[in-house]
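Peer 1: The amino acid sequence is not available; the structure is as follows:
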């Protein structure tokens, strides 16, 4: 029996689905599943626990209190009035179920399991007999949500989000089945997917989904069931882009020319990361999936080109993407403003998915370098240290003025459009799945996270244990224990930042080369190694309890931007290891916009266990600009920088990532009298 046939039998679905041939193509590199990696890490394990104990319960509670659950109850009764704002609010329940399922995979919880079962019953009751599931219409079909259009699917290209809802349903259903073995949500998803496949396709309705993710969800259903129609429909949606005649191709407005939805031209002709950043990165992730599963080399070439554009011209130093608030979208090349940076948290989630897929296609460390940058900076900045307050957008600079002395946005527990909190809820429990990967005789160590993983390599059990204090310390130890002596290649990523590469492009660079080198020892003895695509290749016959020690230099590095990034000229940013630092008001006399960081300023790194959950700080004595009635002068002041991810956990005030080196580069502000008095002390 082939794998898909066996899986269908195990699912109890063989009588309802046609048997499909086993897939023959896939990603050449496979990630080690998150369920095979048990964390002991001081940095990530507490965050995963907070996600399980606080974020997921809070998300469910807020789905209840904001009537998202009520929408499903009314849809089941076919009576009432849609009780929230957006037609995609259904997805907040799906995403939180997905996060809960991942959590249940590694931490059984009978109470949570029972609650999710109850929600799934409500979701199933809201589904229409043919599989359609969209509360914004089903509650009152005669008066659907204004974005939905008068009939099913007619407004899908731009506003309805019917297929977006479906995609998140599919992803949640696969996660729930794999975690619990229950088919309740999976059966709902398969019924909906069969409807979608019957409506869309060659000779049927055609649309480029307005908000991508249904493509990724269909691929997951294909992987689980082996039903080729799901993969074909995912590819159909991707290929549908760029063929809609209703757009004004000459209009500069991205909403009118289709670029906002990545629909202005066929995907094979797209050359830049464009439009709404979350939609775009979900699309690029799906393109990678389909390219891997179909062997479509043209599709692969297209996403390679788009990736290069994004990393060389449209990536923030923190890994954030989507510079422009209007449309939450990518801007023009090198358009990376600081004060108005958007950097939606959901875009960081989507970018993690995309970078992982690019690595699995190509096996190059540069993709994990970007992924790591996102994880340690632009992603976790989106959630407060309490696990239940969030940023929708992630600024790079916040300034005060006389009329607006405190302009920093406050973190919020929820949003009218609350996609970001629930997206974080589903990503965090799966993070251990990004640590290791394998391909034939190659075992990749991608992330430096303490814990133990056990998986099969060449039909033999292999256990790898990591011990480190990353990202604060660069001393890494790996204990390699195969069941019996085994020859394979251990590929340890040497991060770009440890190879004098701020990012895998010229968009950002270090002001000065590193003074220390990476060193590796095996069983206490220094070893020479070959560097391949950013990985140190350690080829040997491994035996039980072999120990690899890697020393990464943890120097404080100054980062400068490409000359075409206008906002960053004459300024520097600070990085240590993978962590980007910022100056925030509580540590700097209430201001950051008046600070200078001259090139020769020495900086001291100190770990502060009682600050912000335990962080490394950078300190120095720097000139601070003082504005007086008749003059502008500088005074020496103690400067402190904290990790960017930890800002906005101590109230409102100024923050900046990029600091001017000279007074001529300062954007002087009209300072409130209270601020002047503070500076004068």
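Peer 2: Right, received. Where do you want to start? These numbers were taken from a predicted model, which means no experiment stands behind them.

Peer 1: Going by C-alpha atoms from here, please, whenever you check contacts or count neighbours.
Peer 2: Noted.

Peer 1: So residue 44 versus residue 539, what's the distance?
Peer 2: For residue 44, the distance to residue 539 equals 29 Å [Cα to Cα, to the nearest Å].

Peer 1: neighbour count winner among those two?
Peer 2: Per other Cα atoms under 10 Å, whichever of residue 44 and residue 539 has more neighbours is residue 44, with 18 against 15.

Peer 1: which non-adjacent residue is nearest the more buried one?
Peer 2: Take residue 44 and drop its neighbours on the chain: the residue closest to it by Cα to Cα, 6 or more residues apart in numbering is residue 449, 7.4 Å away.

Peer 1: quick one, what contacts that neighbour?
Peer 2: Contact partners of residue 449, counting by Cα atoms under 8 Å, 6 or more residues apart in numbering, are 39, 41, 44, 435, 466-468, 470.

Peer 1: can you put those in JSON lines and add distance to residue 493 and secondary structure?
Peer 2: Shown next, in JSON lines, are these (distance: Cα to Cα, whole Å; DSSP: H, G, I helix; E, B strand; the rest coil):
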{"residue": "39", "distance to residue 493": "19", "secondary structure": "strand"}
{"residue": "41", "distance to residue 493": "18", "secondary structure": "coil"}
{"residue": "44", "distance to residue 493": "19", "secondary structure": "helix"}
{"residue": "435", "distance to residue 493": "11", "secondary structure": "coil"}
{"residue": "466", "distance to residue 493": "14", "secondary structure": "strand"}
{"residue": "467", "distance to residue 493": "16", "secondary structure": "strand"}
{"residue": "468", "distance to residue 493": "15", "secondary structure": "coil"}
{"residue": "470", "distance to residue 493": "14", "secondary structure": "coil"}
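
Peer 1: next, the one to line up against it:
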């Protein structure tokens, strides 16, 4: 019988008597209970299984990441990669491969993973310590590691970061296969941390968060309270010490590490964006499991700051390349936008947790925007080329690095490709959630979900062509008649809300009302926390239908965003659009989209694995440097989904379009 796995909720027959009682009020339906049949996501999951995961393992081998573990076991040789966190690329790929195995058994892949786990296990020191950057040559460790264990942890050693990704991978492998070989390695290491850190032991604020999330995963499996307590201890260490000259040296703790003040006093999304997302996710886990109200208030404040002042229109975060970090409020430049793929993945983790905590659709709205735009833009349609950063504007004039290099197969710091490998196969686990008789439909993806409601089986079948079409149908099949509250998310974008804040808005509201039919008859319904609530006694083959408006919306930015004044972005459904050089006579930076522009849409199955494109008659700007004149002419513009850009070679791209000539940035070489 196939074992069930869930990113957040894990149930085991051997939980200890001390297993947690308090938890998220809403529980996600495990991804192993959701079978997708759509093209959009199933093709990506299959590409991840057949291309991305094998390519990641191959690159871990060819770059020396596996060799580091072999040398660590022998305590001889020289650390042969660049960063001490390179160990995590193996862990993350094992995690993604384990998720894949859970729904697609593969004996060859399973055996290969076991062989890697054997190598990892041999590299573990007798007391549980596992960190190849030191174990290979303890007398001469990698420079970031420091001369002794943990001495540089609050800065850049990444010892605890490595532990966190190991725990995540080991938990995934155990739940997918039932094997304890990797889990035992992780538990031995976690027990070392429990012996080493704590109120009367070593104190440290982890330099790169994720060990907190990993410890919670192990707590869920074992019920061992020490792991949850240690996760909270690490979080509470932030902001305790007083550091000198923080403003001049952001890499010595301070805001870069979210370590400038205690977490319960923080109210801005700040510092390194990936670190921040993992910290806030860990805080949300601990808040749910302990009921810590100070944590709850802090994460609510921080989330509001991020969504109202520090998020790009396509869901990306982390605007500033120097430090891969959040900028100041409203600091969201287009030409230098950083937008690390890992930060988008972390945002998905956090927003899912915030929904489970609060039950409000606004968190899923942000998660959906990130999933369909700023996250999957980070992986090419071939499954083996990637963006570490995700640009908002690329043109010859601005000399953006993405224009020069295009997508890359691997990076010296390759955290993003392996993070993609572990996220993509878990997508089905974000579709449904449940709280007793309340069943939440969060994402619209064709397929079937199998749930238990009050100990009765419930099957929900979705039929749609989302995100290209707004027509949604749900077949409700209980094993026998049952009372339940079906909560279908009515996306903010379908209710004239570009994002759940005033950071972006639609230039013109749509008046279309969303009608819901049950078994062909229109019904009255209430919207609560962004969900249409349909409460009734459900019978076999009950059918719910609704159509979401798929108008092309012109999105405008808050006037505090200087780069976007006088410009519009284009959105249809959950998908943001861009213009790329390939479809627009070799340029994208010279397009003007006047206010009266009318767009037409067409689905092109042969383009970019099948996309709906936007077309319109617009203006383009021509600069004659010799004559020193500027003129405009009519042209037909084609826009493609933002996530699909840079799959046909290198060239210009833009998300924001000026509405008038005066807002065109006329920069010439």
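Peer 2: Arrived safely. None of these values were measured; they are calculated from a predicted model.

Peer 1: Could you report the TM-score for this superposition?
Peer 2: Overlay of the two chains. TM-score (TM-score structural alignment, normalised by the length of structure 2): 0.97; 658 aligned residues with a Cα RMSD of 1.5 Å.

Peer 1: Can you say which helix or strand has residue 455 of structure 1 in it?
Peer 2: For residue 455 of structure 1, the host element (DSSP states H and E) is strand 451-457.

Peer 1: so that strand aligns onto which residues of structure 2?
Peer 2: Aligned using TM-score structural alignment, strand 451-457 of structure 1 spans residues 447-453 in structure 2.

Peer 1: now that stretch, how far from the centre of its chain.
Peer 2: Distance of stretch 447-453 of structure 2 from the chain centroid (Cα atoms, centre = their mean, to the nearest Å) equals 24 Å.

Peer 1: That one vs structure 1, average offset?
Peer 2: On superposition with structure 1, the mean distance recorded for stretch 447-453 of structure 2 (mean Cα distance after the TM-score superposition for structure 1) is 0.8 Å.

Peer 1: Would you mark the buried spots in the strand holding residue 455 of structure 1?
Peer 2: Going by neighbour count (16 or more other Cα atoms under 10 Å), the buried part of strand 451-457 of structure 1 is 451-455, 457.

Peer 1: same question, stretch 403-412 of structure 1
Peer 2: Going by neighbour count (16+ other Cα under 10 Å), the buried part of stretch 403-412 of structure 1 is 405, 408-409, 411.

Peer 1: cool, stretch 520-538 of structure 2 as well?
Peer 2: Residues of stretch 520-538 of structure 2 classed as buried by neighbour count (16+ other Cα under 10 Å): 530-534, 538.

Peer 1: among these, which two are most distant?
Peer 2: Farthest-apart pair in the buried residues of stretch 520-538 of structure 2 is 530 and 538; separation 21.9 Å (Cα to Cα).

Peer 1: Counterpart of residue 581 of structure 1 over in structure 2?
Peer 2: Looks like residue 581 of structure 1 aligns to residue 577 there (TM-score structural alignment).

Peer 1: neighbours of that match, just the number please.
Peer 2: By the criterion of other Cα under 10 Å, residue 577 of structure 2 has 27 neighbours.

Peer 1: Can you pull up the most central residue in structure 1?
Peer 2: Compute the mean C-alpha point of structure 1, and by Cα atoms, centre = their mean the closest residue is residue 349, 2.0 Å away.

Peer 1: you'd agree that residue is in a helix?
Peer 2: Yes - assigned with DSSP: H, G, I helix; E, B strand; the rest coil, residue 349 of structure 1 falls within a helix.
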